[in-house]
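Visitor: got a sequence here, can you model it:
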Amino acid sequence: MRYWLFKSEPNTWSWDQQVANGDAGEEWDGVRNYQARNFMREMQIGDRGFFYHSLKEKSVVGIVEVIAEAHQDSKTDDPRWECVDIKAVEPVPNPVSLDMIKADPRLTEMVLVKNSRLSVQPVSEAEWQIICDMGGL
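Guide: Predicted coordinates for the structure are as follows:
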C-alpha cells in the first residue's frame, strides 16, 4: 500500500461532501497538472490518502481510500487527463494544520512542505504515521 495526499478547496469539494458519497466514492477530477496526474497513474486500489482542505483551513481533515485506478476524467474529452476514484474512510479527530506539519522537524522533506501547490502528492509511510499520530488516529 502507498500513501497520498489529495488537496481540495472546501468551498469546491469538502470532506463532508466526500463522506456523503459513501462507498460509491467520487472521481478526483479536474486535476490539470501533469505531475499530479502521473501520481494518480501510480495509485492502486486500496492505497490510502489524506484529504486536505486548502485555502484558509490548510489542514488534513480525513482519510480516503483509492477505489478505482486511473481512468479518463469524465469532466473532459481530452485524453491527457485522468483521475482516480476515492471514498471517505474516516475523519481525522484532531485536524492537522499545515503550520503543525511545517513545525515538525521530521516532516521537513514532505512534498506538502516543499511544494504546497501540488494538488495530488505522495506521502511516505513515515510521514503518514507521524500525521496520523498528530491527528489522533
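Visitor: make it CA atoms for all contacts and neighbour counts henceforth
Guide: Noted.
Visitor: which is the next helix or strand following the one helix or strand residue 102 maps to?
Guide: Counting by DSSP states H and E, the secondary-structure element that holds residue 102 is helix 98-103. Elements were assigned by DSSP H and E; along the chain past helix 98-103, the next helix or strand is helix 111-114.
Visitor: what helices and strands are in contact with that next one?
Guide: helix 98-103, strand 120-123 (3 or more Cα pairs under 8 Å, 6 or more residues apart in numbering; DSSP states H and E).
Visitor: point out the most buried one among these.
Guide: For the helices and strands packed on helix 111-114, the stretch with the most neighbours on average is strand 120-123, a mean of 23; neighbours defined as mean count of other Cα atoms under 10 Å.
Visitor: which residues are contacting it?
Guide: 2-7, 36-37, 39-40, 110-112 (Cα atoms under 8 Å, 6 or more residues apart in numbering).
Visitor: also stretch 11-26?
Guide: Stretch 11-26 is contacted by residues 8, 51, 53, 61, 62, 67, 85, 86, 87, 88 when judged by Cα under 8 Å, 6+ apart.
Visitor: mind checking the end-to-end distance for that stretch?
Guide: The distance separating the two terminal residues of stretch 11-26, taken as Cα to Cα, to the nearest Å, comes to 16 Å.
Visitor: would you do the same for the sequence below? I want to compare the two.
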Amino acid sequence: MNYFLAKTEPSTYSIDDLERDRHTTWDGVTNPQAVHAIREMRPGDIVFIYHSGGVSSVVGMAAVKSQPRDDPKNPKSAVVELEFAGRVEPPVTLAEIKQSGKFDDWALVRQGRLSTMAVPEKFVAWMRARYPKAKI
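Guide: The predicted structure is shown next:
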C-alpha cells in the first residue's frame, strides 16, 4: 500500500463533501508532477485529504478505488476514484508538520503549490503515532 496527499480548497470540494458523497472522481490536476502522482495511485492506496488556503491542514483520508485513467476533459491530466475513509481529528496543520522538523525534504513543505504528491513513510509513521486508533 502506498500513501498520497491531495490538496483541495474547501470552498471547491471539502472533506465534508467527500463524507456526504462517500466517493468522488478526483480531477482538475494539471501540474505534471501532481499528475504523475495520480498515475502512481492504485486501488487500496490511501490518500490524505488536505485543505489548502486558510487553515492548511490534513483533514481526512480517502481510499483509492480505481486505476488512474486519462482525464476525459484534459488528455494531459489523470483522474482516479476516491472513497471517503475517515476524518483526521483534530486536523494536522501545516504549521505542526513544519514545526516537527521531520519533513523538510517532503514536497508538502518544499513545494507549497504542488496539489498531489506521494507521502513519505516517515509521515505515515508519525501520523500513526499521533492517531493510534485511526486506520492509517
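Visitor: how alike are these chains, TM-score-wise?
Guide: Put the two chains on top of each other and the TM-score (TM-score structural alignment, normalised by the length of structure 2) is 0.91; 133 aligned residues with a Cα RMSD of 1.4 Å.
Visitor: quick one on the thing from earlier: please state the offset of the helix holding residue 102 of structure 1 from the chain centre?
Guide: 17 Å (Cα atoms, centre = their mean, to the nearest Å).
Visitor: and it, which stretch of structure 2?
Guide: Under TM-score structural alignment, the match for helix 98-103 of structure 1 in structure 2 covers residues 94-99.
Visitor: show me the contact partners of the matching stretch.
Guide: Outside of stretch 94-99 of structure 2, the residues within contact range by Cα under 8 Å, 6+ apart are 56, 57, 58, 103, 104, 109.
Visitor: what is the nearest of those to residue 124 of structure 2?
Guide: Among these, residue 103 lies closest to residue 124 of structure 2 (Cα to Cα), at 11.2 Å.
Visitor: re earlier: please flag which of the contacts of strand 120-123 of structure 1 sit within strands.
Guide: Residues from the contacts of strand 120-123 of structure 1 lying in strands, with DSSP state E as the criterion: 3, 4, 5, 6, 7.
Visitor: for the third one, what are its contacts?
Guide: Applying Cα under 8 Å, 6+ apart to residue 5 of structure 1 gives the contacts 49, 50, 51, 52, 119, 120, 121, 122, 123.
Visitor: please repeat the previous calculation with a cut-off of 10 Å.
Guide: If you count contacts by Cα atoms under 10 Å, 6 or more residues apart in numbering, residue 5 of structure 1 has them with 48-52, 60, 63-64, 111-112, 118-123, 128.
Visitor: next one: residue 105 of structure 2
Guide: By Cα under 10 Å, 6+ apart, residue 105 of structure 2 lies in contact with 111, 120.
Visitor: coming back round to it: out of the contacts of stretch 94-99 of structure 2, which is most surrounded?
Guide: residue 58 (24 neighbours; other Cα atoms under 10 Å).
Visitor: could you find the closest non-adjacent residue to that one?
Guide: What sits nearest to residue 58 of structure 2 in space, not counting adjacent residues and going by Cα to Cα, 6 or more residues apart in numbering, is residue 50, at 4.2 Å.
Visitor: you'd agree the one you found is up against residue 112?
Guide: No: judged on Cα atoms under 10 Å, residue 50 of structure 2 makes no contact with residue 112 at a distance of 12.0 Å.
Visitor: so which of these two has more stuff around it?
Guide: A direct count of neighbours by other Cα under 10 Å for residue 50 of structure 2 and residue 112 places residue 50 higher, at 28 against 9.
Visitor: return the residue of structure 1 aligned against the more buried one.
Guide: Looks like residue 50 of structure 2 aligns to residue 52 there (TM-score structural alignment).
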